[in-house]
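Engineer: The following block contains a protein sequence and its predicted model.
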Amino acid sequence: MRLYFYGMHGITLDVLVSSAQSFARSPDARMLGFSSPYRCLLHSLTHFALEKLYLQQPRCPSAFVFNFLLGAGGSSSQGLPDLLRFLFFGMHGFLDEIFFTFFFNVLGRGDGTSSGHTSLWSFLMYGSCSFVVEKLYFHLHYSRGWGTWKRVPVYVIFIYAWELSWGLGLRTCGACSWDYSHYPLNFMGLITLLYLPGWIFLSVYQDLLSNVLWRVQYVPAN
């Protein structure tokens, strides 16, 4: 799980830095950032090595990240606080989009570049969407006893509504980073049923992630 988080954290740093550099050269409301699965692996291994260094010398860079993951000091509580869950889901949104656009570029109808891209707006969009879907999961599963395939349609309807709402809002200020107008079964170029299998997969995966995050023992650093 730590390697998973370190890779996701590294991709987030890549996106933030590349987006800032691109915006400085040519201001673009879409605020696009770039990374790749290769860099994700590199970040995972590098941060894991730094973690080992931290265990020997706690004042190294990224100490806050390692305190959070290793649980240094304080009293523990089950599950991550809501703010940290939102941040986790936002970073995971970057991971999802970087991997998807990378493989689309390399294997699909993209431009063949060896990197994926996302937008800084995706952090807020994915973070908030996944946060709400997780609340739906806890309510529908634990309070109502709904099974996975009874919950998934609710998730998917919400996801499409969320994507459409964000798309409409971002499009009004020229900040929308996606356009599905050339895809079949699209609506206003902002949502498409072509991605339905992907959203179903991510909905099921979201439940698994929520279970993992709930088992995390959060220990605030002193």
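Structural biologist: On my side now, so go ahead.

Engineer: alpha carbons only for contacts and neighbour counts from here, please
Structural biologist: Will do.

Engineer: Contacts for stretch 44-51 next, please.
Structural biologist: Residues from elsewhere that reach stretch 44-51 (CA atoms under 8 Å, 6 or more residues apart in numbering): 2-7, 10, 66.

Engineer: Show me how far it is from its chain's centre.
Structural biologist: Distance of stretch 44-51 from the chain centroid (CA atoms, centre = their mean, to the nearest Å) equals 20 Å.

Engineer: returning to that earlier point: how about the contacts of stretch 44-51 in a markdown table, adding distance to residue 114 and secondary structure?
Structural biologist: Below are those laid out as a markdown table (distance: CA to CA, whole Å; DSSP: H, G, I helix; E, B strand; the rest coil):
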| residue | distance to residue 114 | secondary structure |
| --- | --- | --- |
| 2 | 26 | helix |
| 3 | 22 | helix |
| 4 | 21 | helix |
| 5 | 22 | helix |
| 6 | 21 | helix |
| 7 | 17 | helix |
| 10 | 17 | helix |
| 66 | 30 | helix |
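
Engineer: ok, structure two:
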Amino acid sequence: MIVRFIIYGLFGWCMEIFWTGFGSLLKGDIKLTGQTYIWMFFIYGLAVFLEPIHESIGHLNFIVRGGLYTVLIFIVEYATGWILRKVLGVCPWNYGGSKFSVNGLIRLDYAPAWFIAGLLFEKVHYGLERISSVINI
């Protein structure tokens, strides 16, 4: 479980750096500057707890699965942001400037991105399952 947590954390970091790098290009930054936060490694690592959900809803069509993942990701993003704000006094991400923000902790207009991310994490899970049949991870 620890190895999978690390893999999900690293995958999430990479995904976020690509996302923010692409976003910087759209703002005119040809260096494609991407960023993330150390906290995000641990938050993305929590995807290990979605594995049972992947397996229980795998028979449903991708729209239902992606929608469920979007809702779950919003819940985790909101909860972890709220906890960090309470413990540290600040949340590393701040969506307060967006009209789609909920308490500065989530952005509802990111739903399509989280929809895709959830399906990607599902693919990583099934890939890890195939690999673990050869090696123990």
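Structural biologist: Done, it's in. Bear in mind that the values here come from a model prediction, so they are computed numbers and not experimental data.

Engineer: Report the TM-score for the pair.
Structural biologist: Overlay of the two chains. TM-score (TM-score structural alignment, normalised by the length of structure 2): 0.86; 133 aligned residues with a CA RMSD of 2.0 Å.

Engineer: coming back round to it: can you list the contacts of stretch 44-51 of structure 1 in JSON lines and add neighbour count and distance to residue 161 of structure 1?
Structural biologist: Converted to JSON lines, those look like this (neighbours: other CA atoms under 10 Å; distance: CA to CA, whole Å):
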{"residue": "2", "neighbour count": "14", "distance to residue 161 of structure 1": "33"}
{"residue": "3", "neighbour count": "16", "distance to residue 161 of structure 1": "33"}
{"residue": "4", "neighbour count": "13", "distance to residue 161 of structure 1": "29"}
{"residue": "5", "neighbour count": "19", "distance to residue 161 of structure 1": "28"}
{"residue": "6", "neighbour count": "24", "distance to residue 161 of structure 1": "31"}
{"residue": "7", "neighbour count": "26", "distance to residue 161 of structure 1": "29"}
{"residue": "10", "neighbour count": "22", "distance to residue 161 of structure 1": "30"}
{"residue": "66", "neighbour count": "23", "distance to residue 161 of structure 1": "37"}
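
Engineer: Which single one of those is nearest to residue 107 of structure 1?
Structural biologist: Nearest to residue 107 of structure 1 among the contacts of stretch 44-51 of structure 1, counting by CA to CA, is residue 7 at 22.2 Å.

Engineer: Is that closest one in contact with residue 14, as I believe?
Structural biologist: No: the pair residue 7 of structure 1 / residue 14 is not scored as a contact, 10.5 Å apart, by CA atoms under 8 Å.

Engineer: Residue 68 of structure 1 versus the counterpart of residue 63 of structure 2 in structure 1, what's the distance?
Structural biologist: Taking TM-score structural alignment, residue 63 of structure 2 has residue 149 as its aligned residue in structure 1. Per CA to CA, to the nearest Å, residue 149 of structure 1 is found 34 Å from residue 68 of structure 1.
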